[in-house]
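S.K.: Sharing a model that was predicted from the sequence below.
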Amino acid sequence: MEQMRKMGINVPQMQDGGLVTKVCISQEMAERDEPPPMEDKASGCQTRNFQRNGSSYSMDIVCDGPQMKGTGRARGTFSGNTSFTSTYDFKGAMHGQPVSQHHETSGKWLSADCGSIKPIGDLMPKK
């Protein structure tokens, strides 16, 4: 893991029973009324039906690629511009094996300067 950190990869750390990682969101990304594009040709996954209602959002995830097949749903709520919570559920198959995932995420604003962490939009595949 230390070698990955030296390569500039943001490796999550365990803290209080959960994974902790830092993600940079640029001001331009934060001002959009949509999530960053998450299409991934390698996995065959796409987001669909993104909806935002006030401080809440939801979207479907559909995967129909050679490595991953299934459907999921993500939901979240913003608490002003300083924090958020979200859940993600997915059922399907990965490399032919059944998968059932549930993730709960929370995040908070740390700083206007991301330092060496690149904005997550720079890491997402382009449409």
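M.R.: Thanks, I have the structure now.
S.K.: For the rest of this, base every contact and every neighbour count on C-alpha atoms.
M.R.: OK.
S.K.: In what element of secondary structure is the residue most central in space within the chain found?
M.R.: Nearest to the geometric centre of the chain sits Met38, at 8.1 Å (Cα atoms, centre = their mean). For Met38, there is no host helix or strand (DSSP states H and E).
S.K.: One more to weigh against that first structure:
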Amino acid sequence: MHSLRFGLSLSALLFVTIAHAADYNMQPGLWEVTTSSDLLRLVPHIPSGQMQDIEALAKDYGVDMPQIANGAAISKVCITQEMANQKTLPNFYQAQAGCTTQNVNRSGNHYQLAFSCNGADLKGNGSAEGNLTSAQHFTGQSRFSGTLQGNPVNEKADIQAKWLNTSCGDTPPM
């Protein structure tokens, strides 16, 4: 349960900040975000009752449970034209997790940032960096060191995102 919640948190934090960093305007529409981490590799070992709790928690944050396979969580995200024009994204569930972003720096299409979390469940510090390689693709990495529900965490996540379609279909904007 802890690993999935943490993996989703890292993914959200990185995706929330990516648009701040680019000279490119992100292509509005449906995006696919793939987050890979060692913690996500543990998901197949989570008992089904705990997985149901995780799914309920994700819904509480307004997140549909991503597909998880081979240590990666794959989710769909809708970026509106307004979000793309502003080169910024809403905070998703960053505030609910008790996290804030600081020291956002960019150079061209490369960005770096720091984040700290002081929520009830998640405490610690992390960093993220990445590159928007085009209006339709970005890559990045996030690191975090702290605790999740009192358990020590020192984890890295790799993120890849690609634009899929101008229509978001059933996926609501973030």
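M.R.: Noted; the coordinates are in hand. What you see is a predicted model, and the numbers here were worked out from it, not measured in a lab.
S.K.: And the TM-score between them?
M.R.: TM-score for the superposed pair, counting by TM-score structural alignment, normalised by the length of structure 1: 0.76. Supporting figures: 115 aligned residues with a Cα RMSD of 2.4 Å.
S.K.: Look up how far Met94 of structure 1 lies from the residue nearest to the centre of structure 1.
M.R.: Using Cα to Cα, to the nearest Å, Met38 of structure 1 is found at 18 Å from Met94 of structure 1.
S.K.: matching residues in structure 1 for stretch 122-135 of structure 2?
M.R.: Aligning stretch 122-135 of structure 2 against structure 1 (TM-score structural alignment) gives residues 68-81.
S.K.: Now do the matching stretch: everything it contacts.
M.R.: With contact meaning Cα atoms under 8 Å, 6 or more residues apart in numbering, stretch 68-81 of structure 1 is reached by 43-45, 55-64, 84-96, 109.
S.K.: what do you get if the cut-off is 6 Å, keeping everything else the same?
M.R.: With Cα atoms under 6 Å, 6 or more residues apart in numbering as the test, stretch 68-81 of structure 1 has contacts from 43, 55-63, 84-94.
S.K.: which residue packs closest to Phe6 of structure 2, ignoring adjacent ones?
M.R.: Distances taken as Cα to Cα, 6 or more residues apart in numbering put Leu148 closest to Phe6 of structure 2, at 7.5 Å, once the chain neighbours are dropped.
S.K.: Could you check how far that neighbour is from Ala120 of structure 2?
M.R.: 9 Å.
S.K.: Would you map the strands across structure 2?
M.R.: Assigned by DSSP state E, structure 2 shows strands spanning 29-37, 67-69, 72-79, 99-107, 110-118, 122-134, 137-148, 151-165.
S.K.: how about these in a markdown table, adding distance to Leu4 of structure 2?
M.R.: A markdown table is the format used below for the strands of structure 2 (distance: least, Cα to Cα, whole Å):
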| stretch | distance to Leu4 of structure 2 |
| --- | --- |
| strand 29-37 | 10 |
| strand 67-69 | 9 |
| strand 72-79 | 9 |
| strand 99-107 | 17 |
| strand 110-118 | 17 |
| strand 122-134 | 13 |
| strand 137-148 | 11 |
| strand 151-165 | 12 |
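S.K.: What number of residues are in the vicinity of the equivalent of Gly115 of structure 1 over in structure 2?
M.R.: Per TM-score structural alignment, the equivalent position to Gly115 of structure 1 in structure 2 is Gly169. Number of residues near Gly169 of structure 2 (other Cα atoms under 10 Å) recorded here: 10.
S.K.: do the same with Leu122 of structure 2
M.R.: Leu122 of structure 2, neighbours per other Cα under 10 Å, totals 23.
S.K.: Could you tell me the end-to-end distance of stretch 66-77 of structure 2?
M.R.: First-to-last distance for stretch 66-77 of structure 2 - Cα to Cα - comes to 10 Å.
S.K.: Please compute how far it lies from its chain's middle.
M.R.: On the basis of Cα atoms, centre = their mean, to the nearest Å, stretch 66-77 of structure 2 sits 11 Å off its chain's mean C-alpha point.
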